[in-house]
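Student: how would this look folded up:
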Amino acid sequence: MPQLPVPASAPTHRLVSSPAGRVHLVEQGRGPLVLLVHGFPESWYSWRHQLPALAAAGYRAVAVDVRGYGRSSAPAAVDAYRMLDLVADNVAVVEALGERSAVVVGHDWGATIAATSALTRPDVFRAVALLGVPYTPPGGPRPSEVFARMAGNGGGVGDGDSGGHEVGIGSGGDKGSGGDGEGGGTGALAVGDRGGVGGASGDLDLVSTGDRAATGTRRAASGDRATTGIGPGTGADRGTGVEKGGARDGAAGRPGAGADETGRPAQSAGPAGELVPHDEFYVSYFQRPGRAESEIEPDVRGWLAGFYTALSADSMPGPGAPDPHFVTRGGTLRERFPAGRRPAWLRERDLDVLAGEFERTGLTGALNRYRNMDRDWADLAGYAGAPITQPSLFIGGALDASLAWLADAVTAYPETLPGLLGSHILDGCGHFVQQERPEETNRILLDWLAALPV
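Tutor: Got it, this is the predicted structure:
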């Protein structure tokens, strides 16, 4: 006689104590604890498809509102949102639930919070699953400097038909396969900035700066490009990686934003006559308190709908459209969101829930996470280059820009995630993995959880 599935219990909402005040959580099911951590700009509700599936499979599934979101505490101080404080919140949730350990699963910023939780508190978090954003060990150059260098998303600067703009941040160095050049990379455990600008023909120098830098040449997939890797460590760069020269941006098969018909980025002359890109990377745009809030808060529902649309596979901008991860100087992110359509996963009632929380709380708490990246860099200096050794899992969307920017981090997983039990790239999927592809995500998560040591 076949076994009937265990019915999923009704979700329970409650608040538990944390170092900053209170954390709101939604709990469903009984069994080993699985802690679900959302990203920006979302809430516990992003896990609505996973909570019942995990509960039905015999797990105690708990989704939190991260500090500053939803019904969790939202301290006024910007520096109250540093990464180690969010880790402390996760530990407090586990303890408040009467548990000694948990599996932690995160998406987007939640993936980074989950990874740091596993890295710094392996005594509490026995396994970690990352959705959307790969693990990049702490270290390397100051994040604000890296993101500032990512300004000016567009085509190649200089000769050639239109070298696409493709910048990677994080660990792993340049470790593509094949290729006919060899140069210094940033190393498997370093954090680096890999900018792709250049022409469509001819061997160009690859320069790596750091503790043991080297120079060399590298042939890109469609024309050779000059690239730069910045960060400590060593590592050979041999070939293509994910960088593709030519007219398209590797993030999602799009031309670089701000590029003209020749593929060159829109630029202007600075005070010293240097070329200054018009575009600003969204992380840099979020840094100044109040700036992004003034764009978003007058129409939270419309802005969120546009943001979700821009990053989802079935509704993201097509070839030729400006990249929504960049802001034209003096402009807004919203100007680059696609109009007149929504992703299939985003129903009206889903948008009601997601927008309703931000309409009540505002966006400052959520945006303050971005405003602590340099503090995190300093706080985690003692973990520079450190791997996560617990059992791990990665699920990414093939059309997610994060996967293109951090492709080298995925390549470095044998060194950075030695306990990796599975790495899954979902074709035709964008950034919101567990909402765009809930059934596939649930199957992968449940198979992985079943394979974990007791």
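
Student: contacts, neighbours, all on C-alpha from now
Tutor: OK.

Student: and the end-to-end length of stretch 101-120?
Tutor: Start and end residues of stretch 101-120 are separated by 14 Å (C-alpha to C-alpha, to the nearest Å).

Student: Identify all contacting residues around it.
Tutor: If you take C-alpha atoms under 8 Å, 6 or more residues apart in numbering as the criterion, stretch 101-120 is touched by 32-40, 83-84, 86-87, 90, 94, 123-135, 386-388, 390.

Student: Give me the nearest residue to residue 356, chain neighbours excluded.
Tutor: residue 301 (7.9 Å; C-alpha to C-alpha, 6 or more residues apart in numbering).

Student: Let me know how buried the one you found is, in neighbour terms.
Tutor: Residue 301 has 19 neighbouring residues, counting by other C-alpha atoms under 10 Å.

Student: residues contacting it?
Tutor: With C-alpha under 8 Å, 6+ apart, residue 301 has these contacts: 351-352, 355-356, 359.

Student: so it sits in a helix?
Tutor: Yes: using DSSP: H, G, I helix; E, B strand; the rest coil, the assignment for residue 301 is a helix.

Student: Residue 399 versus that one, what's the distance?
Tutor: 24 Å.

Student: Secondary structure element for residue 14, which one?
Tutor: Following DSSP states H and E, one finds residue 14 within strand 12-18.

Student: before we go on, could you also do this sequence so I can check it against the first one:
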Amino acid sequence: MDGGGAVEVRHWNADVNGVSIHVAEQGPADGTVVLLLHGFPELWLSWRHQMAALAARGFRAVAPDLRGYGDSSVPADPAAYSIFHIVGDVVALLDHLRLTKVFVVGHDWGAQVAWHLCLFRSDRVRAVVTIGIPFFPRSPRSISETFADLGDGFYITQFQEPGRAERAFARYDVATVLKKFYSIEFDNLTAPPGVEIIDFLEAPSSPLPWITEEELSQYAEKFQKSGFTGPLNYYRMMDMNWRLTAPWSGAKITVPAKFIAGDKDIGAKSFGIEQYIKSGGLKSNVPDLEVAIIDGHHFLQQEQAERVNSEILSYLNKFATASDSSSASMATEAAGEVRQWTADINGISLHVAESGPSTGPAVLLVHGFPEMWLSWRHQMAALAARGFRALAPDLRGYGDSSVPADPAAYSIFHIVGDLVALLDHLRLQKVFVVGHDWGAQVAWHLCLFRPDRVRAAVILGIPYFPRGPRPMTESFAKLGDSFYINQFQEPGRAERAFGRYDVATVLKKFYALEIDELIAPPGVEIIDFLQAPSSPLPWMTDEELGQYAEKFQKNGFTGPLNYYRMLETNWRLTAPWSGAKIIVPAKFILGENDVGLQSFGTEKYVKSGGLKSNVPNLEVSIIEGHHFLQQEKAERVNSEILAFLDKFANEEASA
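Tutor: Sure thing, here's the model as predicted:
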């Protein structure tokens, strides 16, 4: 970037989240950051007045062109404009800038993005100011169903059909299209029957009082270049967003927030919005809220720039000197001691066992089914003895962590989200990750979703498979009802079967697996088919088995089984990662007698180079042992892990 003066606007692009994001920036590079998110049909330029005011007060104003706009990338696929993509761009931009927490200001669609950033990643937001669009909790009906009563003349309805609005807009020059939107003064954006909304809107003959002809030309030049399809795709993804955000049903915004609206905003009277705000409905969903209703219309930050600047600055100054995040309280750090604590993150309480010096390179150990942090006891001791900081959480649903009742709370997004939130809680930018079984799946997805947070990964037992063309449940259908994953799908079924045995016996049945495919004979439940050895397992003491049994007795198996029940949902939600490779350096360790080695062509996939093609920076080690390898063959696994991590441990972690 060029310089750090308060007056100059600096422009640059960042390759983040699969797109190139153009950013305009103003103010000192070491100033408190304010991220400004524009709406439709706007650009970074809509914040020109706020950027100057913020910079003059020592803030660092960062205003991106959202994907589809201006000088940022314009993906062709409408599916690339989901709220997950847009918020993902914002988070990736913060990571690119090595910013843990920022102030966020959003207008119109940018307000929607800002609210969802607060909803998904509250740990990254110090406080938020939104203009024009209040936060609405997820409705029980989809957006298209909600708006159906307004008929075909409603602008959002017209925007749904690919190409329809673009063809209508093309009857006018770009500057006229923009002026038609910028000068809206009526309340409900609904055209008469048979009329396109752009034909219904009027363009004033005289210049708008709050935008110069030169500024309008700057907007027009960019929309002439990139078109309106990208921005319109935001609307076309509204139903998809509704489906994808099911896990956040009923969620509130916990970030401190200020909402600013113009008293003549086009949306003030629509859909009961004015009543929702004034009656306290918004406050109930955003508890730490201030509201300011001021004179003006929809494009408030441009029309009433000085008043909006004053509202923003007075609010941000309340927080500008606050500490970014809380610190964890830890006990002594002797290498051999296991310290246990909980962190309230990502909407749950996560229990963590830790060993080794807190200043050592962090290694995150992610357990599988049916395990808990204790499955890493041997690795924790070995890592701590070598100066690493071993962190082994109980995943949600396990041990002393929260056990959400809703099966939807166990998607891969939730689990990976817990880990990212844990890293943020500990102020760890990058860590080594080691995962086994379901923990391997979680570790692979952490590498997939957030490679910027992983220095290197070691995976035990479960290789990385790219997203298939069909859901796993369809792929497994041919194995019949006796296949364990198929039996696990039906809520309560496995729990009832497990209930025929004491908890320790259930665990031993799984821990002693030596068959290859977990398929019971017809009409037999998998737990009845599995054998529990009469003698103790050679790699687990009765005391250790008792520790496992105590926790599963307390929590039950429903939480862990819900991971399997979310497989199809995970497949649907991970569509944006179809064909994606793991770019993080990785080592895959597999027992030659692992229950899954012969299943589904796994052995051929690993040995023929299929896995390597999807994880280019990969090492593979096949060793003697079965599935619960880190407990059964602890010393060998320790050696494999340490030899791999030592290659990276002395490298400086980078953001």
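
Student: hang on, isn't residue 350 of structure 2 packed against residue 391?
Tutor: No: Residue 350 of structure 2 lies out of contact with residue 391 (C-alpha atoms under 8 Å); the separation is 11.8 Å.

Student: related to what we said a few turns ago, I'd like to know how far the residue nearest to residue 356 of structure 1 sits from residue 352 of structure 1.
Tutor: 8 Å.

Student: now the strands for the stretch 101-250 of structure 1?
Tutor: In the stretch 101-250 of structure 1, the segments counted as strands under DSSP state E, counting those that start in this stretch are 102-107, 125-131, 166-171, 183-184, 191-197, 205-209, 215-217, 226-230, 236-237, 248-249.

Student: Could you point out which of those sits nearest residue 415 of structure 1?
Tutor: With C-alpha to C-alpha as the criterion, residue 415 of structure 1 lies closest to strand 166-171 of those, at 10.4 Å.

Student: Quick one: work out the angle between that closest one and strand 191-197.
Tutor: 170 degrees (axes from the mean of the first three to the mean of the last three C-alpha atoms, to 10 degrees).

Student: Against which helices or strands is strand 166-171 of structure 1 packed?
Tutor: Applying 3 or more C-alpha pairs under 8 Å, 6 or more residues apart in numbering; DSSP states H and E, one finds that strand 166-171 of structure 1 contacts strand 191-197, helix 401-405, helix 407-411.

Student: Return the most buried member of these.
Tutor: strand 191-197 (a mean of 30; mean count of other C-alpha atoms under 10 Å).

Student: Per the alignment, name the residue of structure 2 opposite residue 289 of structure 1.
Tutor: Counting by TM-score structural alignment, residue 289 of structure 1 lines up with residue 162 in structure 2.

Student: just to revisit the earlier point, mapped onto structure 2, which of the contacts of residue 301 of structure 1 hold?
Tutor: Contacts conserved in structure 2 for the contacts of residue 301 of structure 1, using both residues aligned by TM-score structural alignment, their matches' C-alpha atoms under 8 Å: 351-352, 355.

Student: now these as CSV including distance to residue 404 of structure 1?
Tutor: Output for those, formatted as CSV (distance: C-alpha to C-alpha, whole Å):
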residue, distance to residue 404 of structure 1
351, 28
352, 31
355, 29
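
Student: Go through these and single out the one with the most neighbours.
Tutor: Counting by other C-alpha under 10 Å, top hit in these: residue 355 with 22 neighbours.

Student: In contact with that residue, which residues?
Tutor: If you count contacts by C-alpha under 8 Å, 6+ apart, then residue 355 of structure 1 has 300-301, 304 around it.

Student: mind listing what the residue positioned nearest the centre of structure 1 touches?
Tutor: The residue lying closest to the centre of structure 1 (C-alpha atoms, centre = their mean) is residue 133, at 3.6 Å. Residue 133 of structure 1 makes contacts with 107-109, 111-112, 396, 402-403, 406, as judged by C-alpha under 8 Å, 6+ apart.

Student: 10 Å instead?
Tutor: Contacts for residue 133 of structure 1 (C-alpha atoms under 10 Å, 6 or more residues apart in numbering) come out as 106-112, 115, 394-397, 400-403, 405-406, 409-410, 431.

Student: Can you tell me what residue 304 of structure 1 aligns to in structure 2?
Tutor: In structure 2, residue 304 of structure 1 lands on residue 178 (TM-score structural alignment).

Student: what's near enough to touch that match?
Tutor: With C-alpha under 10 Å, 6+ apart, residue 178 of structure 2 has these contacts: 40-42, 169, 172, 198, 203, 216, 219-220, 223.

Student: Show the buried residues in the residues you listed.
Tutor: Among the contacts of residue 178 of structure 2, those classed as buried by 16 or more other C-alpha atoms under 10 Å are 40-42, 169, 198, 203, 216, 219-220, 223.

Student: so how far is residue 51 of structure 2 from residue 302 of structure 2?
Tutor: Residue 302 of structure 2 is 12 Å from residue 51 of structure 2, by C-alpha to C-alpha.

Student: Neighbour count for those two, which is higher?
Tutor: Using other C-alpha under 10 Å as the criterion, residue 302 of structure 2 and residue 51 rank with residue 51 on top: 29 against 20.

Student: nearest spatial neighbour of the more buried one, skipping sequence neighbours?
Tutor: residue 61 (5.4 Å).

Student: Then the one you found would be within a strand, right?
Tutor: Yes: applying three-state DSSP, one finds residue 61 of structure 2 inside a strand.

Student: tally of neighbours for it?
Tutor: Residue 61 of structure 2 has 30 nearby residues by other C-alpha under 10 Å.

Student: Then the one 5 residues further on?
Tutor: Number of residues near residue 66 of structure 2 (other C-alpha under 10 Å) recorded here: 30.

Student: Which secondary structure state does it sit in?
Tutor: coil.

Student: mind listing the helices for the stretch 51-200 of structure 1?
Tutor: 83-96, 109-120, 143-149 (DSSP state H, counting those that start in this stretch).

Student: Out of these, the one nearest residue 422 of structure 1 is which?
Tutor: That would be helix 109-120 among these, by C-alpha to C-alpha, at 15.4 Å.

Student: ok, average deviation of that closest one from structure 2?
Tutor: In the superposition against structure 2, helix 109-120 of structure 1 averages 0.5 Å from its aligned positions (mean C-alpha distance after the TM-score superposition for structure 1).
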